[in-house]
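> got a predicted structure plus its sequence, pasted below:
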Amino acid sequence: MRVTACVTVPAAPAINASRYPSWLRLLRVTAWVHRFDHNSRAKTDRRSGPLTVHELRDAEHVWLCNAPAEQFGPEIAALQQGRRLPTGSYLHQLAPFMDSSGLLRVGGRLRHSQLDYEAKHQVILPAKGDATRLLVTDHHKKLAHTGAEHVLTHIRQQFWVICGRAAVKRYTRACMVCRKRSARPMPPLIGDLPAFHVGDPAPAFTRVGVYFFGPLAVKRQRKREKIYGCLFACLSTRAVHIELAHSLDAGSFIMAMRRMMARRGKTKLVCSDNGTNLRAGERELRQSLQQWNQAKIADTLSQEGVEWKFNPPAAPHFGGVFERLVRSAKRALSTVLGDRVVDDETLRTAVTEVGALLNGRPLTHVSTDPDHYQP
């Protein structure tokens, strides 16, 4: 039953709530102060022993009555006088009322509901205040430091905090236990980009990173064979060229390297990991270049050798430039082919189309402004 008549709000004790770390500590101190005040006035009915549940509830009632008075004083005065709230008030949409004990509660349309009275008409609390902070912190600790949504759900069973979700997040973020538990180690400072990444501009595929991926299954007559993808990523433009290698030996890699250079142009720098096939490929490639020079075919190939840079051992993150493109290529291939085993010609077509797909991706942000340039 709603009560809009004038009610007496208990006076707040001379206690600074900001000094207390928990809601229970504040209630116990308030209850001891009230007991001392009662015993100093009473002559016969003196209280002794541990604090009772009734005394703790009276202490809680005092703080719940006085917490909204600091922010909603005009609204409480209007309700006590039977006047309507101003439309600009935070409490206007809650249809608040003052109950017989002086608590400011939410109105609503659940008067005939079978819910508990505390759940139907929650006690209204301001978003900021010591009482709200201690209540949120107390529920957060009782719920084993769970998230803000879980804490807000339990608080709503009895209290209605103005801007409750923001208030709960504000006070739970300050929890040192949660901050220590969710802390992440500071990542080390990443070194400068290599000179061949940000050096002088050069044509595409002048400096490339090479990486093998697979195996990919192909169907040849009645049996399946393994085939591997060799991805060449331009270190300047992030362009991609994918070749198929029939094995992981050095000869197959040399053939893939020669096909790439025949289609994309002369490569001056190759960056790769420490794969054994790539180390052998470097040696065989140098020998092949020497033989080409001895065969006097300088009119078709450059006289300069190919510089090769290997990443440090046990450091796969050094090849993040081309390994990220390998992930995109494998994802596109798995989307196109799925679990199907295709023949050699179909696989070569799919790999070529995946390379074209990666080369057509935007390199910058797609802006919504029509005056901006296209990516």
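On my side now, so go ahead. Numbers count the residues shown, from 1 in each chain.
> switch to C-alpha atoms for all contacts and neighbour counts from now on
Fine.
> so residue 216: helix, strand or coil?
Judged by DSSP: H, G, I helix; E, B strand; the rest coil, the three-state class of residue 216 is strand.
> show me what contacts it?
Contacts for residue 216 (CA atoms under 8 Å, 6 or more residues apart in numbering) come out as 226, 227, 228, 229.
> relative to residue 337, how far out is it?
10 Å (CA to CA, to the nearest Å).
> over to residue 162?
54 Å.
> which one of those two is surrounded by more residues?
Per other CA atoms under 10 Å, whichever of residue 162 and residue 337 has more neighbours is residue 162, with 16 against 13.
> roughly how far apart are that one and residue 132?
Following CA to CA, the distance that separates residue 162 from residue 132 is 10 Å.
> what is in contact with these two at once?
The overlap between the contact sets of residue 162 and residue 132 (CA under 8 Å, 6+ apart) consists of 125, 126.
> so which residue is smack in the middle of the protein?
Residue closest to the average C-alpha location in the chain (CA atoms, centre = their mean): residue 182, at 12.0 Å.
> which SSE is residue 290 in?
When secondary structure is defined by DSSP states H and E, residue 290 falls within helix 276-294.
> pull the residues that contact that helix.
Outside helix 276-294, the residues that reach it (CA under 8 Å, 6+ apart) are 248, 249, 250, 251, 253, 254, 272, 298, 303, 305, 306, 308.
> filter those to the buried ones?
Burial of the contacts of helix 276-294 was assessed by neighbour count (16 or more other CA atoms under 10 Å); the buried members are 248, 250, 251, 253, 254, 272, 306, 308.
> tell me the one among these nearest to residue 119.
When these are compared for distance to residue 119 (CA to CA), residue 272 comes out closest, at 65.2 Å.
> touching, that closest one and residue 310? I think so.
Yes: counting by CA atoms under 8 Å, residue 272 does reach residue 310; the two are 5.3 Å apart.
> for the stretch 151-300 of the chain, what spans make up the strands?
For the stretch 151-300 of the chain, the strands defined by DSSP state E, counting those that start in this stretch occupy 159-161, 207-220, 223-234, 240-245, 269-272.
> my read: residue 322 touches residue 207, true?
No: if you go by CA under 8 Å, residue 322 and residue 207 don't touch, sitting 12.0 Å apart.
> hmm, back to that, using JSON lines, lay out the contacts of helix 276-294 together with distance to residue 18.
Rendered in JSON lines, the data for those read as follows (distance: CA to CA, whole Å):
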{"residue": "248", "distance to residue 18": "70"}
{"residue": "249", "distance to residue 18": "73"}
{"residue": "250", "distance to residue 18": "73"}
{"residue": "251", "distance to residue 18": "76"}
{"residue": "253", "distance to residue 18": "71"}
{"residue": "254", "distance to residue 18": "74"}
{"residue": "272", "distance to residue 18": "61"}
{"residue": "298", "distance to residue 18": "84"}
{"residue": "303", "distance to residue 18": "80"}
{"residue": "305", "distance to residue 18": "74"}
{"residue": "306", "distance to residue 18": "71"}
{"residue": "308", "distance to residue 18": "66"}
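> take the one below as the second:
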Amino acid sequence: MWILGPHEFISKCEQRTASSETSYPLVQPSDDKELRPILNVHVSKTSVNLQSALGSHHFERFSEWSRLVQSIAFLHRYVRNRKRISTEEKKPNSVELYQEAELFVIRLVQNEVYETEISNMEQNLCLSKNSNIIALNPYLDSRGVLCVGGRLNKSNLEIHEKNPTIIPGKHYIAKLLIRHYHETVCHQGLHFTEGALRKAGFLITGAKRLIQSFIHRCVTCRKLRGTLEIQKMADLPSDRLEPGPPFCNVGIDAFGPWHVVTRKTRGGSAQSKRWAILFSCLTTRAVHIEVVEEMSSSAFINALRRFVAIRGKVKIFRSDRGTNFVGSTDHLKIDTVNVENGPLRDFLYKFGTVWIFNPPHSSHGGSVGEDYWNFSAYIRLYAFNSRWEKSNSRRSCDIHGRGFCNYKQ
């Protein structure tokens, strides 16, 4: 048995093997074109968050609820057209698109604000005691919208009235909804606006405070409910402040007519019209009333003559530029006293009297006779209750009224 073998035989075999082997040069694997190169591939996964892609913060660019919903409906219609829906499928009309867009906006807002509550409801867990809407007994309906619970489920009301949709009051769409339904009820108050929101199926948390704040800032409501501004009255004219005898500076006004019984006839009583000229002292507020039978220059001059004969000479007459004293009303064919015609102008010039017309809406000028006109009218209604008065009764009534007005001073 050979353990190592014969030395000579082994050395001859080794020499024969070494002579038969050929040497080949080594090649780098990266330089070998027959081999497939090893490439490093980087794989990245992109996750799209729908809330960040179309978040509710974009809704702040809209100032009206209807425009926001119409814009979302337009996007839905555009997506449907891009997907090339088959003609056999029923295409939704504009009303359905509007309702889908409205539902999309509400769900997006609720998922952002009430994310924890919705997650707990989907997992059949109880709401946290710190939740702001736990008192509303909320639940998720078949559309995935957070609605109010309550005990009206067996009533005959509409589903959106029994279980209104919860809208967070701190979100921007709450302001849009309040503006929309406030304009729908024609800028009515708090209760009308809140009732319109509840009728439409929305319950905004803290709605009363938000509606009151919105109405307070509403420009249209401030115009409709604002208090009237009062213009500051100008200084009194000098003729109302200078001391002097009574009826030196006089404010004048005419009122009427009244029907009086003038004479008896076979067919009954004949009625005529009577007017009254009210003279009021601009300094002492004393009153004098003269009755005229017609509104003409001659009758008015006679009333002035009687007044001057009783009260004395007058320096200034003040009156408003009404139709009773303006000569430009001739074409209207109404009973007027033309202060600017010849006879009356000559009469005033003869007595050295100046007639001044007050500017329109200037109560500081000399319109002190209107209060006394109302006072004398009350006295006439109290003293004479009959519809048709006699001429002497009319004159007596005016004298009584003049006495009461002067006694009032």
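Structure received. Everything numeric in this text was worked out from a predicted model, so none of it was measured.
> re the thing from before, dump the strands of the stretch 151-300 of structure 1 into a markdown table; add distance to residue 201 of structure 1 as well.
Supplementary listing: those in a markdown table, determined by distance: least, CA to CA, whole Å:
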| stretch | distance to residue 201 of structure 1 |
| --- | --- |
| strand 159-161 | 60 |
| strand 207-220 | 10 |
| strand 223-234 | 12 |
| strand 240-245 | 17 |
| strand 269-272 | 13 |
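> of the ones you listed, which is nearest residue 262 of structure 1?
Evaluated over the strands of the stretch 151-300 of structure 1, closeness to residue 262 of structure 1 peaks at strand 240-245, with 11.9 Å, by CA to CA.
> shared with structure 2, which of the contacts of residue 216 of structure 1?
Listed in the original numbering, the contacts of residue 216 of structure 1 still in contact in structure 2 are 226, 227, 228 (both residues aligned by TM-score structural alignment, their matches' CA atoms under 8 Å).
> if we only consider these, which is nearest to residue 67 of structure 1?
After measuring these against residue 67 of structure 1 - CA to CA - the closest member comes out as residue 228, at 70.5 Å.
> tell me the counterpart of that closest one in structure 2.
Aligned against structure 2 by TM-score structural alignment, residue 228 of structure 1 finds its counterpart in residue 275.
> quick one: map residue 197 of structure 2 onto structure 1.
Per TM-score structural alignment, residue 197 of structure 2 is aligned with residue 155.
> helix or strand for the closest residue in space to residue 55 of structure 1 that isn't next to it in sequence, which one?
Taking CA to CA, 6 or more residues apart in numbering, and ignoring the residues beside it in sequence, residue 55 of structure 1 has residue 31 as its nearest neighbour in space, at 5.8 Å. Taking DSSP H and E as the definition, residue 31 of structure 1 sits inside helix 23-41.
> distance from whatever helix or strand comes next after that helix to the middle of the chain?
From helix 23-41 of structure 1 onward toward the C-terminus, using DSSP H and E, the following helix or strand is helix 53-66. With CA atoms, centre = their mean, to the nearest Å as the basis, the distance from the averaged C-alpha position of helix 53-66 of structure 1 to the chain average is 41 Å.
> same thing with stretch 203-216 of structure 1?
32 Å.
> what of stretch 28-48 of structure 1?
What separates the centre of stretch 28-48 of structure 1 from the centre of its chain is 52 Å, taken as CA atoms, centre = their mean.
> name the surrounding residues that touch it.
Contacts of stretch 28-48 of structure 1 (CA under 8 Å, 6+ apart): 13, 15, 51, 55, 56, 58, 59.
> in ChimeraX, select just the buried ones from those residues.
Of those, the buried ones go into a single ChimeraX selection, burial set by 16+ other CA under 10 Å:
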select :55,56,58,59
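> dump the contacts of stretch 28-48 of structure 1 to CSV, plus distance to residue 173 of structure 1.
As requested, the contacts of stretch 28-48 of structure 1 are exported to CSV (distance: CA to CA, whole Å):
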residue, distance to residue 173 of structure 1
13, 29
15, 26
51, 33
55, 32
56, 28
58, 30
59, 28
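> of the contacts of stretch 28-48 of structure 1, closest to residue 343 of structure 1?
residue 56 (79.8 Å).
> now for the closest one: which residues touch it?
Residues near residue 56 of structure 1 by CA under 8 Å, 6+ apart: 27, 28, 31.
> read off where stretch 9-27 of structure 2 ends up in structure 1.
Under the alignment (TM-score structural alignment), stretch 9-27 of structure 2 falls on nothing in structure 1.
> can you give me the buried ones in the helix holding residue 31 of structure 1?
23, 26, 27, 28, 30, 31, 32, 33, 34, 35.
> next one: stretch 255-273 of structure 1
In terms of neighbour count (16+ other CA under 10 Å), stretch 255-273 of structure 1 has its buried residues at 255, 256, 257, 260, 266, 267, 269, 270, 271, 272, 273.
> list the contacts of the alignment partner in structure 2 of the second one.
What that stands for is residue 256 of structure 1. Matched by TM-score structural alignment, residue 256 of structure 1 corresponds to residue 303 in structure 2. Shown here is residue 303 of structure 2, whose contacts under the criterion CA under 8 Å, 6+ apart are 277, 290, 291, 292.
> what is the nearest of those residues to residue 393 of structure 2?
Where the contacts of residue 303 of structure 2 are concerned, and distances follow CA to CA, residue 393 of structure 2 has its nearest neighbour in residue 291, at 11.4 Å.
> which residue in structure 1 lines up with the closest one?
For residue 291 of structure 2, the aligned residue in structure 1 is residue 244 (criterion: TM-score structural alignment).
> what about the closest residue to that match other than its chain neighbours, distance to residue 153 of structure 1?
Distance criterion CA to CA, 6+ apart; nearest residue to residue 244 of structure 1, sequence neighbours excluded, is residue 229 at 4.8 Å. In this structure, residue 229 of structure 1 and residue 153 of structure 1 are separated by 53 Å, where distance is defined by CA to CA.
> between those two, tell me which one has more neighbours.
When neighbours are counted by other CA under 10 Å, residue 229 of structure 1 and residue 153 differ, and residue 229 comes out ahead with 24 against 13.
> the more buried one touches residue 215, doesn't it?
Yes: in this structure, residue 229 of structure 1 is within contact of residue 215 by CA under 8 Å, at 7.4 Å.
> pick out the most distant pair among the buried ones among the contacts of helix 276-294 of structure 1.
Greatest spatial distance among these (CA to CA): 248 and 306, at 20.6 Å.
> now do the buried residues in the helix or strand harbouring residue 209 of structure 2.
For residue 209 of structure 2, the host element (DSSP H and E) is helix 207-217. Applying a neighbour-count criterion of 16+ other CA under 10 Å, the buried positions in helix 207-217 of structure 2 are 207, 210, 211, 214, 215.
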